[in-house]
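Student: Build me a model:
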Amino acid sequence: MAIGATIHTFAVQLADIDRGVYDELTLRVARHPSETDAFMLTRVLAYCLEFQEGIAFSEGVSSTDEPAVLVRDMTGALVAWIEVGAPDAARLHTGSLAADRVAVYTHRDPAKVAAVWAGKKIHRADEISLYSFDPGFVDAAVRALERRNSMTVSITERRLYFELNGLTLETEVHQRAVA
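Tutor: Reported below is the predicted structural model:
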């Protein structure tokens, strides 16, 4: 946990019908002073949408050699490298070399995020997915964010039904290839 970080707690009811994942999660998330609420909330959504055994948040912006979210198997080997925001091509290249699977979740315009990677060397770029939400979804959700949060996340046919502290929203989870 970074010095000066603000701790946010999320009590999450997760129902991912697409993957058959149903769980109750209690997440303590440290938001570094340089991290926006939109980035932090996207990090929490990425965690929920990727939830599986071995998933964890990294040390965040203070960790330069790990992604925002990662998944390790029972032996400790890195199996999924999950970036948030708009990582540079070098981070995706590193992640693709280190893990079997790489994904990016962004709260920004996905076309602009992907445009920066064009022509850059990214190992297995054709296997990396960029996920985004409908325009305005994350910004609307951030307005309901508190230090202690109650959240419901339901996913069916890549449609996300989301409730945060009484605010109900929904969005498509858009997927596009990096290459």
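
Student: okay, CA-based contacts and neighbour counts for the rest of this
Tutor: Will do.

Student: Excluding chain neighbours, what is closest to the residue nearest in space to the middle of the chain?
Tutor: The centre of the chain sits closest to residue 46, judged by CA atoms, centre = their mean, with a distance of 2.5 Å. Nearest residue to residue 46 in three dimensions, chain neighbours excluded: residue 105, at 6.2 Å (CA to CA, 6 or more residues apart in numbering).

Student: sec struct for the residue in the chain sticking out farthest from the centre, please.
Tutor: The C-alpha centroid of the chain is most remote from residue 119, which lies 24.6 Å away (CA atoms, centre = their mean). Counting by DSSP: H, G, I helix; E, B strand; the rest coil, the backbone at residue 119 sits in coil.

Student: In contact with it, which residues are there?
Tutor: Under the criterion of CA atoms under 8 Å, 6 or more residues apart in numbering, residue 119 has no neighbours.

Student: do you know how far it is from residue 125?
Tutor: Using CA to CA, to the nearest Å, residue 119 is found at 11 Å from residue 125.

Student: go on, residue 79?
Tutor: 16 Å.

Student: quick revisit: wait, doesn't the residue nearest to the centre of the chain sit right on residue 103?
Tutor: No. The criterion here is CA atoms under 8 Å, and residue 46 misses it with residue 103 at 9.2 Å.

Student: the helices in the protein, which residues?
Tutor: 37-49, 89-98, 110-115, 137-142 (DSSP state H).

Student: And this one, please, so the two structures can be compared:
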Amino acid sequence: MAIGAMIHTFTVQLADMDRGVYDDLTLRVARHPSETDAYMLTRTLAYCLEYAEGITFGAGISQADEPAVLVRDMTGKITVWIEVGAPDAERLHYGSKLADRIVVYTHRDPAKVIAPWSGKRIHNAEAIRVFSFDPGFIDDAAASLERRNTMTLTVTEQQLYLDLNGTTLSSAVHMRGAIPEA
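Tutor: Next comes the predicted model:
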């Protein structure tokens, strides 16, 4: 855990009907002083939306060779590399060589996130998927964050319904397809 990190606790009821994943989670999420609430919330939602056996938060900014969230199999091999925000092409290239699947969750305009990757060398770029939310969704949800949070997250037909500390919001989960290879 980073020095000066603020710990946020999330008690989550997850119902992802699109994937058939239903679980109750308790997450302790460390927010580094340089991390925005929007980034931390996007990281937490990425964890929930990709929830599977072996999922964990990465070591964060103290460990540059790990993503924000990752899934490991029982042997320790990284199977899913989950970036958050606007990772550079070099990180995507590195991650896609290690993992079977790589995804990016962003709270920013996905076109602006993808644009700098154009013409850059990214291993298996056509398989990378970028997920985003409706404009303003993350900022509106982040305004409801507290140190201890109660969250109900329901996903059906790529529509996300979020109740965060009594504030109810919804957003489509937008997926951008393949990134053209260099």
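
Student: that older thread, was I right to think the residue nearest to residue 46 of the first structure contacts residue 84?
Tutor: Yes. Taking contacts as CA under 8 Å, residue 105 of the first structure lies within contact range of residue 84: 4.9 Å.

Student: Can you name the residues that contact the residue lying closest to residue 165 of the first structure once chain neighbours are set aside?
Tutor: Spatial nearest neighbour of residue 165 of the first structure, chain neighbours left out: residue 150 (5.3 Å); criterion: CA to CA, 6+ apart. Residues near residue 150 of the first structure by CA under 8 Å, 6+ apart: 10-12, 163-165.

Student: again, but for residue 30 of the first structure
Tutor: 1-2, 5-8.

Student: follow-up on the earlier one: Serialize the helices of the first structure to TSV and add fields for distance to residue 28 of the first structure.
Tutor: Supplementary listing: these in TSV, determined by distance: least, CA to CA, whole Å:
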stretch	distance to residue 28 of the first structure
helix 37-49	10
helix 89-98	25
helix 110-115	28
helix 137-142	17
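
Student: Between these, which one is closest to residue 26 of the first structure.
Tutor: helix 37-49 (11.1 Å; CA to CA).

Student: Now the closest one on the second structure. Mean distance?
Tutor: Its matched residues in the second structure lie on average 0.3 Å from helix 37-49 of the first structure after superposition (mean CA distance after the TM-score superposition for the first structure).

Student: and that helix, what does it pack onto?
Tutor: Applying 3 or more CA pairs under 8 Å, 6 or more residues apart in numbering; DSSP states H and E, we find helix 37-49 of the first structure packed against strand 55-57, strand 69-72, strand 78-84, strand 101-106, helix 137-142.

Student: Is it possible to get these out as a markdown table so that each row also shows distance to residue 29 of the first structure and mean neighbour count?
Tutor: Putting these into a markdown table (distance: least, CA to CA, whole Å; neighbours: other CA atoms under 10 Å) gives the following:
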| stretch | distance to residue 29 of the first structure | mean neighbour count |
| --- | --- | --- |
| strand 55-57 | 8 | 18 |
| strand 69-72 | 12 | 22 |
| strand 78-84 | 14 | 23 |
| strand 101-106 | 17 | 24 |
| helix 137-142 | 15 | 17 |
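
Student: re earlier: got any residues that touch both of residue 46 and residue 103 of the first structure?
Tutor: Joint contacts of residue 46 of the first structure and residue 103 (CA under 8 Å, 6+ apart) are residue 82.
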